[in-house]
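> Pasting the sequence and the predicted coordinates here, then a few questions.
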Amino acid sequence: MKRIMLWAASVLLVILFVAGMAVWYLYHSAEQTASTMYQEISPTKVEYVSKDTEVKKTPAQATKSAQTAKAAKAASVPIKRLEPFTVLVLGVDQRENDRGRSDTMIMLSVNPIKHSILMFNIPRDTRTEIVGHGTTDKINHAYAFGGVEMSIQTVESFLDYSIDYYVKVNMEGFARLIDLIGGVQVDNPFSFKYDDHTFKEGHLSLSGTEALMYARMRYDDPRGDLGRNTRQREIVQEIMDHASSLSNVTRLHSLLGEIGDSVKTNITFNEMKKFVTDYRPKIQDIETVEIGGKGQMINGIWYYIVDQSERTRIHNRIKEHLQDGV
């Protein structure tokens, strides 16, 4: 009997050891994949003016001062305090031998203290200064001219607000991500056809490829690019609603393995884990807003014109949302 018990205990130890090694492998593999996705931004020496301080700073100085202020603030509160932050999501339509343009630009303001996320699109045809390029153009051209760095600097200037993190996603990787989480559910307000695929009016279950087509259509939408932006936000919200499934290390490993080659971000693996385990359970509401403006032809090119009062309104919405008070 003792021999049988000893044998059983030995088998149990082997099973636990193998299981532990498997979990370690998945965790280590996920961490390695995340490291290939990580890409820090290297701001160029372009002056960025903060209207809150009326002091000119280079992006590097602005980032450093923001980090210093954030560290000082964190030191004065309990260690479990979760700080608000901003994220710029760039959906990039890349082509062979061509950097491409940012087909989608979505800004997220995340505040776990208020249990909410504020989300809005920046219309791709928005006319603004392209910081570091010396031109005034459509905001999505910033990526074509100077990649992620110029996109961030241009959006920061446009909103007069700093961006903490970015996530750049190739649109095909976006489709693979949706397939991995089991597809998305949307409520389509009207029937339309895109690339020989018909999207009926009503509640739809979409695969990754279908969701990509659904998010891209704009010419048959009565609201044009604004209608497309609404569909994009709906899909992004669906993806975030599925984020709780990533708490399992196997799912996290599978996700990163599938999309790692399509994503670049300055979010570290440890931050990813913290966002999923600590931040996501606190988010109870996702509020969406829209940047108002009007279409205008300038020198034969159609632009979306956002006046200064609207830019100030959006700036104030972000600032208010990121404040500590409820």
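Alright, I've got the coordinates.
> only C-alpha atoms for contact and neighbour calcs from this point on.
Will do.
> how many neighbours does the closest residue to residue 142 other than its chain neighbours have?
In this structure, residue 142 finds its nearest non-sequential neighbour in residue 151, 5.0 Å apart by C-alpha to C-alpha, 6 or more residues apart in numbering. Counted with other C-alpha atoms under 10 Å, residues neighbouring residue 151 total 27.
> Pull the contacting residues for residue 151.
139-140, 142-143 (C-alpha atoms under 8 Å, 6 or more residues apart in numbering).
> wouldn't residue 190 be in contact with residue 198 here?
No. The pair residue 190 / residue 198 is not scored as a contact, 10.8 Å apart, by C-alpha atoms under 8 Å.
> ok, second structure coming up, stack it against the first:
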Amino acid sequence: MKKLLKLLLFIVAFIFVLVLLANIYINNIKKSNPDNELTLADLQELSKTMNDDRINILLLGVDSLDGSQNHANMRTDTMMLLSVDPKTKTAFILSIPRDTRAEIEEYKYKFNKINSAHSIGGINSTLKAVKKLLNVDIHHFVKVDYQALFKTINDIGGVEVDVPMDMNYDDPYATPPLHIELKKGLQLLDGEKSMQFLRFRYGYANQDLGRIESQQKFMTSLIKKVLSVESATHIPQYIDTFYKYVQTDMSITDMLKIASKCIDIKPYNIKKEVLPGEAKTMYGTSYYIADPEKSKELLDTLLSGNYYISQEMQDENSVTADGENSTDTANVTNAPKIPYVVILNGDGRQGLAQRAKDLLFVNNIEVQDSANADNFDYEETVVYYTDDEILAQNIATILGVNRITQENKAYYGKPTDILIVLGKDFVK
């Protein structure tokens, strides 16, 4: 059951609510028939009842913060298009800046910021506006009140986030009143602090795009925490949260069918993009203006699934017994190879490698292996790199160390792209 739960929890990489629904379904099955657990084979069988057409789901985070479903004066604070393609085993999440200028049929002046569509005409108005903006079909929607995240974050004991700047802002007229006070740096955020982090949007140098980047990093950290084994103990709380704070047009069966089609999609085949465009002031109002040509080009690429990376390429271009490249790589494009990163604890302090691994993870750098070094007398942390000096420098900055060295290093005979030996100077 744990293996299946972790499999279903993988869906959180696509959308928070998929996890909730899958857990609800499993939990109900277990209560009604404890001897008949849902298995991977059951999901694979369920998958046969559904075709392989692409599924587009509009994900909305609303700013009511009270669980109300009344759309009046409720704007969407976060908007993303999740698209899953079972045929190419790829998916993408396209973030749509909240200030994007879009045509809203129900609005008397025709054009407005896309985040206002919900307050003007509810979910139907939002769906039509997004469909017209992107020129794609929207098959389903999921609307989540931020209070769902607030409650779940507290349930799981907080989320570790690297806050990029001091965040200070007060708005007594917001609903509810907004008070943000966060210090820069890596820290564990509870539900209240997480809401402050997610709602802060006035200090980023590149405005809404900077905020989207921070939100994506936050979700990466949240995903990691939800995927942990101990998260299974919070299923009853998830169920309560779902019924109060989530609205969707999908049934549990719909969600489980979609989950069954996502089993074979690997994390490295999920693209995260932002709608291309730029900030402009029009008629005295600040908008984000989508670039039609670049947007079409990006969507064409995403919808084609031509960024698929096979397992063979992920495992450093493995070859078959006859020396030929595996035929599974036939639809691989020139996508960059995911670097092989290894961390070794050269100081002996317990949890040191895991700490460094977590720091890199929240900055979207995946560490494949970690272990103890050959001894524990390393005074200085060293970041060894083979070719990618920029990545090595980035890692050194994240870890707060200075020394990078170009040198080919192997881990148990396997060449690494980056090998980090942690010394006594690593104190982050």
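Cool, got the structure. A quick note: this is a predicted structure, and the numbers were derived from the prediction, not measured.
> Roughly how far does the residue nearest to the spatial centre of structure 1 sit from residue 3 of structure 1?
Nearest to the geometric centre of structure 1 sits residue 89, at 3.3 Å (C-alpha atoms, centre = their mean). Distance of residue 89 of structure 1 to residue 3 of structure 1, computed by C-alpha to C-alpha, to the nearest Å: 61 Å.
> The residue nearest to the centre of structure 1 maps to what in structure 2?
Correspondence of residue 89 of structure 1 to structure 2, assessed by TM-score structural alignment: residue 59.
> same check, this time on residue 291 of structure 1
Checking TM-score structural alignment: residue 291 of structure 1 goes with residue 275.
> Likewise for residue 189 of structure 1?
Per TM-score structural alignment, residue 189 of structure 1 is aligned with residue 164.
> try residue 317 of structure 1
Under TM-score structural alignment, residue 317 of structure 1 pairs with residue 301 in structure 2.
> Disregarding residues adjacent in the polypeptide, which is nearest to residue 138 of structure 2?
residue 56 (5.3 Å).
> Can you show me the strands along the stretch 101-250 of structure 2?
Secondary structure of the stretch 101-250 of structure 2, counting by DSSP state E, counting those that start in this stretch: strands at 101-103, 111-113, 140-145, 159-163, 167-171, 178-182, 185-189, 246-248.
> before we move on, back to that, in helices only, show me the contacts of residue 151 of structure 1.
Counting by DSSP state H, the contacts of residue 151 of structure 1 place 142-143 in helices.
> Just the buried subset of the contacts of residue 151 of structure 1, please.
139-140, 142-143 (16 or more other C-alpha atoms under 10 Å).
> which one among those gets closest to residue 206 of structure 1?
The nearest member of these to residue 206 of structure 1, counting by C-alpha to C-alpha, is residue 140 at 26.6 Å.
> Map the closest one across to structure 2 for me.
Using TM-score structural alignment, residue 140 of structure 1 sits opposite residue 115 in structure 2.
> How about the secondary structure of the residue nearest to the centre of structure 1?
strand (DSSP: H, G, I helix; E, B strand; the rest coil).
> Hmm, residue 109 and it touching each other?
No. In this structure, residue 89 of structure 1 is not within contact of residue 109 by C-alpha under 8 Å, at 11.2 Å.
> For residue 225 of structure 1, see how far away the residue nearest to the centre of structure 1 is.
Applying C-alpha to C-alpha to residue 89 of structure 1 and residue 225 of structure 1 gives a distance of 17 Å.
> give me the number of residues near the closest residue to residue 141 of structure 1 other than its chain neighbours?
Of all residues not flanking residue 141 of structure 1 in the chain, residue 101 sits nearest, at 6.0 Å (C-alpha to C-alpha, 6+ apart). Using other C-alpha under 10 Å as the criterion, residue 101 of structure 1 is surrounded by 22 other residues.
> residue contacts, the residue nearest to residue 277 of structure 2 when sequence neighbours are not counted?
Counting by C-alpha to C-alpha, 6+ apart, residue 290 is the residue found nearest to residue 277 of structure 2 once chain neighbours are left out, at 4.1 Å. Contact analysis of residue 290 of structure 2 by C-alpha under 8 Å, 6+ apart lists 100-101, 275-278.
> Secondary structure, distance to residue 136 of structure 2 and neighbour count added to the residues you listed, as CSV?
As requested, these are exported to CSV (DSSP: H, G, I helix; E, B strand; the rest coil; distance: C-alpha to C-alpha, whole Å; neighbours: other C-alpha atoms under 10 Å):
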residue, secondary structure, distance to residue 136 of structure 2, neighbour count
100, strand, 17, 22
101, strand, 17, 21
275, coil, 13, 23
276, coil, 16, 19
277, strand, 18, 16
278, strand, 21, 13
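> which among those gets closest to residue 232 of structure 2?
residue 275 (34.8 Å).
> ok, that closest one - contacts?
94-97, 290, 295.
> picking up where we left off before, ok, the contacts of residue 290 of structure 2 in structure 1: which stay?
On the basis of both residues aligned by TM-score structural alignment, their matches' C-alpha atoms under 8 Å, what survives of the contacts of residue 290 of structure 2 in structure 1 is 100-101, 275-278.
> relative to strand 165-170, how tilted is the helix ranked longest in structure 1?
Ranked by number of residues, the top helix in structure 1 under DSSP H is helix 2-37. Using axes from the mean of the first three to the mean of the last three C-alpha atoms, to 10 degrees, one finds that helix 2-37 of structure 1 and strand 165-170 are set 90 degrees apart in direction.
> What is the helix or strand just after helix 2-37 of structure 1 packed up against?
For helix 2-37 of structure 1, the succeeding helix or strand toward the C-terminus, using DSSP states H and E, is strand 48-50. Packing contacts for strand 48-50 of structure 1, counted by 3 or more C-alpha pairs under 8 Å, 6 or more residues apart in numbering; DSSP states H and E, involve strand 55-57, helix 141-159.
> how about the first one, aligned to which bit of structure 2?
Meaning strand 55-57 of structure 1. Matched against structure 2 by TM-score structural alignment, strand 55-57 of structure 1 finds no partner residues.
> tell me which residues in that strand are buried?
In strand 55-57 of structure 1, counting by 16+ other C-alpha under 10 Å, buried: residue 57.
> those helices in structure 2, which residues are they?
2-9, 16-32, 40-47, 117-134, 146-155, 191-199, 208-226, 235-245, 252-261, 292-304, 311-314, 352-361, 389-399.
> mind giving me CSV with those helices and columns for distance to residue 268 of structure 2?
Converted to CSV, these look like this (distance: least, C-alpha to C-alpha, whole Å):
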stretch, distance to residue 268 of structure 2
helix 2-9, 16
helix 16-32, 18
helix 40-47, 21
helix 117-134, 24
helix 146-155, 25
helix 191-199, 25
helix 208-226, 13
helix 235-245, 27
helix 252-261, 16
helix 292-304, 14
helix 311-314, 8
helix 352-361, 14
helix 389-399, 18
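> That concludes my questions; thank you for your assistance.
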